[in-house]
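Student: any chance you could fold what I've pasted below:
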Amino acid sequence: MIHALLIPNVGWPELLARARRLEDMGVSTVWVDDHLLNPAHPAQPWLDAWSVLPALAASTTRLRLGPLVANGILRPPAVLARHALSVDHISGGRLELGLGSGYAAADRAAGADVPFADVVATVAAALRGEPVLDGVPALAPVTGRVPLTVAAHGPRALDIAATHADRWVSYGGFGLPMSEHLALTRRRAERVGPIRRMLLAGSPAVTETPIWRSVAAVEDFTGRYREAGIDEFAFYYPPGPMWSDDDADRVFEDYVTS
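Tutor: Next comes the predicted model:
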């Protein structure tokens, strides 16, 4: 199962074209980065994830869609849950909800100070079709329950993921050599236990190895992380601009379609 992460720093026509290319390739899920601003380049254009997702839902047919990850600090938990369930209905039950505590400075400056455990518990209840505000009817998910992915790295957050999530996701860490990255990932995967475990990879910021040299290089990379407990991979798309490599996008497509 291959996932792709879209960075919404391009115009809507190009973002939609990328999503449709991924759908044609057979990618399982397209995720959209959710921040107030571009964390790396705050002055760049940046589309809001929860505006993009319903538009993608209405413009695609097979892709599963979601934020990777929705910032639990940018919206009250009940509002975030209602956003998610609305996209679930627009997409006909294709939503995958990723949820995290937020790491970017702009997010934390704008966000509310709600304990992450409370955010996850409230949203998880709503995704099961339970009311989360007194006197406000629940909005039932299309298929009974929306899958929940929780981003976690510290011990407490990993325990929250293990308690509430269907899938755990990690980017590993910034600037770590592969040996440290693998060891850290293995420890975290063991702590979350028998839920699905996904690694966000493919950007130089989180993947030291230039994996887009060839399909064999990608397979070697994923094989090492599967041995460390990872089940699924989400890759930044398109990889070419990140690596300044004309072949990176072709290798990605060859890998996905092989």
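Student: for the rest of this, base every contact and every neighbour count on C-alpha atoms.
Tutor: Will do.
Student: residues touching the residue found closest to Glu96 once you drop the neighbours it is linked to in the chain, list them.
Tutor: Leaving aside its sequence neighbours, Glu96 sits nearest to Gly66 (Cα to Cα, 6 or more residues apart in numbering; 4.8 Å). By Cα atoms under 8 Å, 6 or more residues apart in numbering, the contact set of Gly66 is Thr29, Val30, Trp31, Val32, Leu53, Leu95, Glu96, Leu97, Gly98.
Student: and this one, please, so the two structures can be compared:
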Amino acid sequence: MRYGIVILPEYRWPQAAPLWRRAEDYGFDHAWTYDHLAWRSLADGPWFGTVPTLTAASMVTSRIQLGTFVASPNFRHPVSFVRDVLSLDDISAGRFLLGVGAGGTGFDSTVLGEDTLPPPRLVARLGEFLELLDRLLTEDDVSYAGDYFTAVHARTQPGCLHKPRLPMVVAANGPKSLRLAARFGQGWATTGAGGHDSTQQWWRGIAELTTRFDDIIAQDGGEPATIDRYLSLDSAGPFALSSAEYFTDAVGRAAELGFTDVVTHWPRATGVYAGDEAVLDKIASDHLSAR
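Tutor: Alright, predicted model coming up:
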């Protein structure tokens, strides 16, 4: 099992930099931040840009992978975004993971004055976003005409450090987005299907999603084991770092379902993801330093 942690981009850099260093020192395999313009209950508080945050994080770390959890087409265009992606790939010396998803229906979907798209169109837009990003990251001089995005002779030199391109982790919970994850992703990330009434129901839903994902890959002639699987542990029930025992149990369940990676959040003092950093110390000792 590999372990990841999300550090929300809400801290001024003198406070944030030690957190990113500690994530690496603890032994986490990857560290992420949200790619939003504002987010839910924290919209009234401080919030910093994703790309500058990850760039700075790459300068104070040397080993840990760094990523977006997750970028979306809500306010990004592949042609302009690919320049940020290539820069992060280069500055981090190939440690950048591009997490991508359809985008939600909250602040990001309306702040630019556009209407929130219904779910089928969100997924259709994600398909174009991924298709064009994939081309931009593997080709130079790209032209593209879709329903949501257009590119005219977009230049993308010098390209990615990894060949044919850097890894993409595609967030998907529904059948159509799962197909996109199987097609474009080197990794699949999930928060589980919606509509759950209990933690146990959420886990049952996760099990169903993994079976569905396996079936989709097999239908396309692929090998399920070739795509990494990331489970966000904080999507239902208690915060994963509410106790070391709960975290250990959640990791065990994820492993039984075939997940290669789990992701939790850095404990905050209050509100969402509120927790005790002593629990983080404990799980780092139990799960990370022992490897």
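Student: which residues of the second structure does whichever strand or helix holds the residue nearest to Glu96 of the first structure align to?
Tutor: Assigned by DSSP states H and E, Gly66 of the first structure belongs to strand 64-67. Strand 64-67 of the first structure corresponds to residues 65-68 in the second structure, going by TM-score structural alignment.
Student: how big is the offset of the matching stretch relative to the first structure?
Tutor: On superposition with the first structure, the mean distance recorded for stretch 65-68 of the second structure (mean Cα distance after the TM-score superposition for the first structure) is 1.0 Å.
Student: quick check: next helix or strand after the strand holding Gly66 of the first structure?
Tutor: Next element after strand 64-67 of the first structure (DSSP H and E): strand 70-71.
Student: what's in contact with that following strand?
Tutor: So strand 70-71 of the first structure is contacted by Asp33, Asp34, His35, Leu97, Gly98, Leu99, Gly100, Ser101, Gly102, Asp107 (Cα under 8 Å, 6+ apart).
Student: for these, which one is nearest Val206 of the first structure?
Tutor: Proximity of the contacts of strand 70-71 of the first structure to Val206 of the first structure (Cα to Cα) peaks at Asp33, which lies at 14.8 Å.
Student: list the contacts for that closest one?
Tutor: Asp33 of the first structure touches Leu5, Leu6, Ile7, Pro8, Ala49, Pro67, Leu68, Val69, Ala70, counting by Cα under 8 Å, 6+ apart.
Student: for the second one, what is the corresponding residue in the second structure?
Tutor: Residue pairing (TM-score structural alignment): Leu6 of the first structure is matched to Ile7 of the second structure.
Student: that match: neighbour count?
Tutor: 21 (other Cα atoms under 10 Å).
Student: again, but for Gly103 of the second structure
Tutor: When counting by other Cα under 10 Å, one arrives at 24 neighbours for Gly103 of the second structure.
Student: separation between it and Phe129 of the second structure?
Tutor: Remark: distance between Gly103 of the second structure and Phe129 of the second structure (Cα to Cα, to the nearest Å) = 11 Å.
Student: Gly185 is in contact with Tyr230 of the second structure, correct?
Tutor: No. Tyr230 of the second structure lies out of contact with Gly185 (Cα atoms under 8 Å); the separation is 11.4 Å.
Student: all helices for the stretch 1-150 of the second structure, in order.
Tutor: Assigned by DSSP state H, counting those that start in this stretch, the helices in the stretch 1-150 of the second structure fall at 13-26, 50-59, 78-91, 107-110, 119-138.
Student: those helices: which one's closest to Thr191 of the second structure?
Tutor: Closest to Thr191 of the second structure of those, according to Cα to Cα: helix 119-138, at 16.0 Å.
Student: now for that closest one, which elements pack on it?
Tutor: For helix 119-138 of the second structure, the contact count by 3 or more Cα pairs under 8 Å, 6 or more residues apart in numbering; DSSP states H and E identifies helix 78-91, strand 142-145, helix 175-184 as packing neighbours.
Student: in contact with Ala152 of the first structure, which residues?
Tutor: Contact partners of Ala152 of the first structure, counting by Cα under 8 Å, 6+ apart, are Gly100, Leu158, Ala161, Trp168, Val169, Ser170.
Student: brilliant, that's me finished.
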